[in-house]
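Asker: What follows is a predicted protein model with its sequence.
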Amino acid sequence: MSSKDTTKLLNQLRHLMKDTSLFNGKQLSAYIIPSTDSHNSEYLCPKDKRRQFISNFSGSAGTALVTENNALLWTDGRYFLQASQELDTNWCLMKDGLPETPSIGEWLCQNLPKHSNVGIDATLYQEELYQNLQTKLNSNNLSLFHTKQNLIDLIWENRPKLNYEPLLQIDSKYTGLTTKEKLLSIRNELTKKSVHSTVVTSLDEIAWLLNIRGHDIPFGAVFFSYLIIDFDSCKLFTNLNRFDDNLKNALNEKDANFEFYEYDEFYNFFENYIRHELVGKSQKILLSSSTNHFIHSLVPINLIQQDLSILAKLKCIKNNCEIESAKKIHIRDSAVLTEFLYKLDWTFKNKELIEKNVLNEHDLAAYLDEMRSQQENFFACSFETIVGYGSNGAIIHYKPKLDENNKKIEKNNFLLIDSGGHYSDMGTTDVTRTVYLGDISTSTEYQKECFTRVLKGHIQLAMRVFPSGTRPELLDSFARQALWEVGLDYRHGTGHGVGALLNVHEVPIIANRKGVEILVNENMVITDEPGYYENEKFGIRIENCNLTVKASTKYQYASNVNFLTFEPLTLVPIQRDLIIKDLLNQQELDWLNNYHEKCFKIISEELKTANKIEVLEWLKEQTLPL
């Protein structure tokens, strides 16, 4: 990771901020550049990486703010180290989440003169965030303005264009439900809420409903689109060149009644739709708080019912077909990573091979991606593979590049590997393993203790039994307790939902803060991923995907309350010789031994079928009882 000189770009942006023709005769004192697109996507198409373009910070989360004399970048603890390396001297890193760091609104109120104007592209800002910021600014005599055009786009020479690749229609034998059946559930919810329609802007929700996947956003399995759902029809806005008659007919089967429009027609159409279908008939529309502010601004406030997205709540509960697909896919995917770890271990125990070959993070990540891509029904990587050796492992979302930070991988330190895949038979994986390379006797007791305490946290969450409908933040501290009791912690969430050939990150989110109001229920795929990171030294994370299943309990609390626990989907061994056995209690030890027994029993069959006997023998050794 390295910085670039952003002086010229900031000067160009500041010049546009003074152009009164863009802002109804007013100048901007500040301009906000969020990290997302108009669909609130986590991963972005290259054409939408505006914040990265202006600041050079490449992390997935963060917001840039530019004033006449300042350039500031807010990001969270996952990216403090990365941002400090990628920002040049024009920028000030604002460590979001620390008590001493003001919010963007607080900083603006403290540093801008009264009656100053703050600009933002309202299609890139969630409604809830926009309203909070506007309230804060207005209370201090500052104004928040929509800009007519995104200012970054005006200075971005050779801005990337979108290449429209073919779409993939998923058979209902994998999805479990047809689009018509999903629409019935959505419209039942609309009826319960007494609303006429809803707008869907999240790309994974649209892909889920239509049973179609795309490649418009790297690692996302989605395609650019908007959707208006009411009781009479579904109006889809997308690139119609890719929607041939077969796709259209498939969506319209059984009278689903889809109407098709070009993607760029959405905002003008929606404005007219509001005027004729809602205002003229006094009908209400359901809008999610994650929908962008510009959409909200087009609807009279008395006609808006703001609530959680119906589709988000429906798709995070996996049906039987999706669950069976997930189990099969995780077996194939776990076999790949097991073979990769075997080859890595063998390489670092073979001195002759090490002397002849120079391994680095970038090439190792590319090799793992290539191995995964050879698997049956591989669709794409579910995120950019993380391979961090030594101090780079302490950069929580480190992505190896061919630059000066691309470390040679040597013996006697930790290597953190976080990777995953999308598979067209309806599955998405996300798994992290941390291994100590070389002679284990060179590891310190402190390193082993850190590894073991991360593992204890992983096991403690994996063993939990809890009522269906539990708030996800209530589960977070179980994974942190073993670290907390010795004064350690980590700056990221503990787990997240995983889509079915959809976004690798979805609700619910297990973290030490209150989040979106999605509760933990049966048949969700959720990760368990505590970690520990020591700047300039090493990083440790252990992550599995789990399925929430009914737990067997001694007593029955109430007839309508199920208790749940986690069933591991990921089946990859955890390095045994790094574990301080005496730090594990008997329950934790039993869980680990049972987990390893399951890994061997299931993955060995995959390896036998593929005639990978050497990998099988290695797996047998790695899964022996501790």
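Answerer: Cool, got the structure. Numbering: from 1, shown residues only.
Asker: use CA for all of it now, contacts and neighbours both
Answerer: Noted.
Asker: Pull out the buried residues from the longest helix seen in the chain.
Answerer: When the chain is parsed with DSSP state H, its longest helix is helix 320-348. Of the residues in helix 320-348, those buried by neighbour count under the rule 16 or more other Cα atoms under 10 Å are 322-323, 325-327, 329-342, 345, 347-348.
Asker: roughly how far out does it sit from the chain middle?
Answerer: Between the mean C-alpha location of helix 320-348 and the chain-wide mean there is a distance of 20 Å, by Cα atoms, centre = their mean, to the nearest Å.
Asker: and the helix or strand following that helix, what does it pack onto?
Answerer: Past helix 320-348, heading to the C-terminal end, the next element that is a helix or strand (DSSP states H and E) is helix 351-356. Packing partners of helix 351-356 (3 or more Cα pairs under 8 Å, 6 or more residues apart in numbering; DSSP states H and E): helix 320-348.
Asker: Tell me the helix or strand right after the helix or strand where residue 266 lies.
Answerer: Secondary structure assigned from DSSP H and E places residue 266 in helix 266-273. With elements assigned by DSSP H and E, the helix or strand that comes after helix 266-273 is strand 285-287.
Asker: Check it against this one:
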Amino acid sequence: MRTTLCLYTFNLDLEKQRGELRKACSKYGHIAQPARRVNTTMRLAAFRNLMTDETVLLTLPIQAYLITSSDEHQSIDIDGFEKRREYISGFSGSYGDAVVTLDKAALWTDGRYHLQADEQLDCNWLLFREGHRGVPSMSKWLREQLPAGSRVGLNPKIVSRYTWDALHGSLAAHGISLVALNVSLVDVIWPEEERPPRTVKEAFVYDIEYAGKNYTTKVEEVRSELRKVGADAMVVTALDEIAWMLNIRGRDVPNSPYLRSYVVLDMQKVFLYVNSSQLNGTVRSHLGIGSRIVKSDSV
């Protein structure tokens, strides 16, 4: 009896380490699927077709593609328009990264979402439960799945530089290339009528009573720090940092008062890249002559 139990536990551990321990995904016949699951078969088929389509990729074919849970600003909560990983996988948790290869699809998430992911992911997906013994990291799994010479695609706008460098180094050591793609493959297959519209709401000034300092003072303090390190300019992509520095708030991101934008700060001007329709006269007056608003269709 003890031997049987040990073998059963061992087999469960192996399935978990391979991502194969899945609810209602029997290898031996059909089992009714949980009601919350989205059938991703057609989405994955369309996605994989793009992975070998050089006219879409504008580069050579790729053998794997990574989809993170982030937007271009590394926000914790993201607009429905940005939920690419949720669309391709059906998993709606706030944290989880997905990989699609030409024959497999896998998702990694932490202990907050192990049960939810198992409920929502259909049987096309492997589920890697982070924090469990023997579960491989994404980079290790890719190294095991792909031969040397393979190419892994990724949208560089939705990962931090640190994450990019770490993944690039890990894969390169095994002869696998991390490729920056100028096109988001999920965007290509996501029908416009099924995709939530991008949230675009009017920005407003955060009053000095609450901000403590006017924005020009903050900008000069940042410039002072730039001089100390010998820099002439900086790019700001984090929305909370932009909100703090410019004393501007918005309603573009769920649960956070942020305006979707970018800032380039040099020693003379503040260049705010933003959907200019979101800036009313009060906000423009607040920014004054020390800033330049750059209309951007990408934000």
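Answerer: Noted; the coordinates are in hand. Please read all numbers here as calculations on a predicted model, not as lab measurements.
Asker: Just name whatever secondary elements the longest helix of structure 1 is in contact with.
Answerer: For helix 320-348 of structure 1, the helices and strands in contact under the criterion 3+ Cα pairs under 8 Å, 6+ apart are helix 172-175, helix 351-356, helix 361-373, strand 427-428, helix 586-609, helix 613-622.
Asker: and residue 119 of structure 2, how many neighbours?
Answerer: When counting by other Cα atoms under 10 Å, one arrives at 19 neighbours for residue 119 of structure 2.
Asker: Hmm, it is touching residue 37, no?
Answerer: Yes: if you go by Cα atoms under 8 Å, residue 119 of structure 2 and residue 37 touch, sitting 6.8 Å apart.
Asker: Spell out the secondary structure type for residue 100 of structure 2.
Answerer: Per DSSP: H, G, I helix; E, B strand; the rest coil, the local secondary structure of residue 100 of structure 2 is strand.
Asker: Residue nearest the middle of structure 2, spatially speaking?
Answerer: A centroid search over structure 2 (Cα atoms, centre = their mean) returns residue 70, at 2.5 Å, as the residue closest to the centre.
Asker: show me the residues around the counterpart of it in structure 1 that make contact.
Answerer: For residue 70 of structure 2, the aligned residue in structure 1 is residue 36 (criterion: TM-score structural alignment). For residue 36 of structure 1, the set of contacting residues under the criterion of Cα atoms under 8 Å, 6 or more residues apart in numbering consists of 42-44, 48-49, 124-125.
Asker: go on, residue 250 of structure 2?
Answerer: Going by Cα under 8 Å, 6+ apart, residue 250 of structure 2 touches 201-204, 257-260.
Asker: and the counterpart of residue 232 of structure 2 in structure 1, how many neighbours?
Answerer: Taking TM-score structural alignment, the alignment pairs residue 232 of structure 2 with residue 196 from structure 1. The tally of other residues near residue 196 of structure 1 (other Cα under 10 Å) stands at 21.
Asker: now do the one 5 residues further on
Answerer: As a burial measure, residue 201 of structure 1 scores 24 neighbours (other Cα under 10 Å).
Asker: Tell me the spacing between it and residue 190 of structure 1.
Answerer: Note on residue 201 of structure 1: its distance to residue 190 of structure 1, by Cα to Cα, to the nearest Å, is 17 Å.
Asker: One more: residue 320 of structure 1?
Answerer: Look at residue 320 of structure 1 and residue 190 of structure 1: by Cα to Cα, they are 25 Å apart.
Asker: Could I get the full set of strands for structure 2?
Answerer: Assigned by DSSP state E, the strands in structure 2 fall at 64-67, 97-101, 105-109, 125-129, 151-154, 177-180, 204-205, 233-236, 248-249, 261-266, 270-274, 291-295.
Asker: Could you identify which of these is most buried?
Answerer: strand 125-129 (a mean of 26; mean count of other Cα atoms under 10 Å).
Asker: what angle separates that one from strand 105-109?
Answerer: For the pair strand 125-129 of structure 2 and strand 105-109, the angle between their directions (axes from the mean of the first three to the mean of the last three Cα atoms, to 10 degrees) equals 20 degrees.
Asker: Comparing strand 125-129 of structure 2 with structure 1, how large is the average distance?
Answerer: For strand 125-129 of structure 2, the mean distance to aligned residues of structure 1 following superposition is 1.0 Å (mean Cα distance after the TM-score superposition for structure 1).
Asker: against structure 1, where does that strand fall?
Answerer: On the basis of TM-score structural alignment, strand 125-129 of structure 2 is assigned to residues 91-95 in structure 1.
Asker: One more: stretch 7-15 of structure 2?
Answerer: Matched against structure 1 by TM-score structural alignment, stretch 7-15 of structure 2 finds no partner residues.
Asker: Pull out the buried positions in that stretch.
Answerer: Neighbour counts using 16+ other Cα under 10 Å place 13-15 of stretch 7-15 of structure 2 among the buried residues.
Asker: What's residue 87 of structure 2 aligned with over in structure 1?
Answerer: When the structures are aligned by TM-score structural alignment, the residue of structure 1 matched to residue 87 of structure 2 is residue 53.
Asker: my bad, should have said residue 282 of structure 2
Answerer: Under the alignment (TM-score structural alignment), residue 282 of structure 2 maps onto residue 246 of structure 1.
Asker: State the distance from residue 222 of structure 1 to residue 169 of structure 1.
Answerer: Taking Cα to Cα as the measure, residue 222 of structure 1 falls 12 Å from residue 169 of structure 1.
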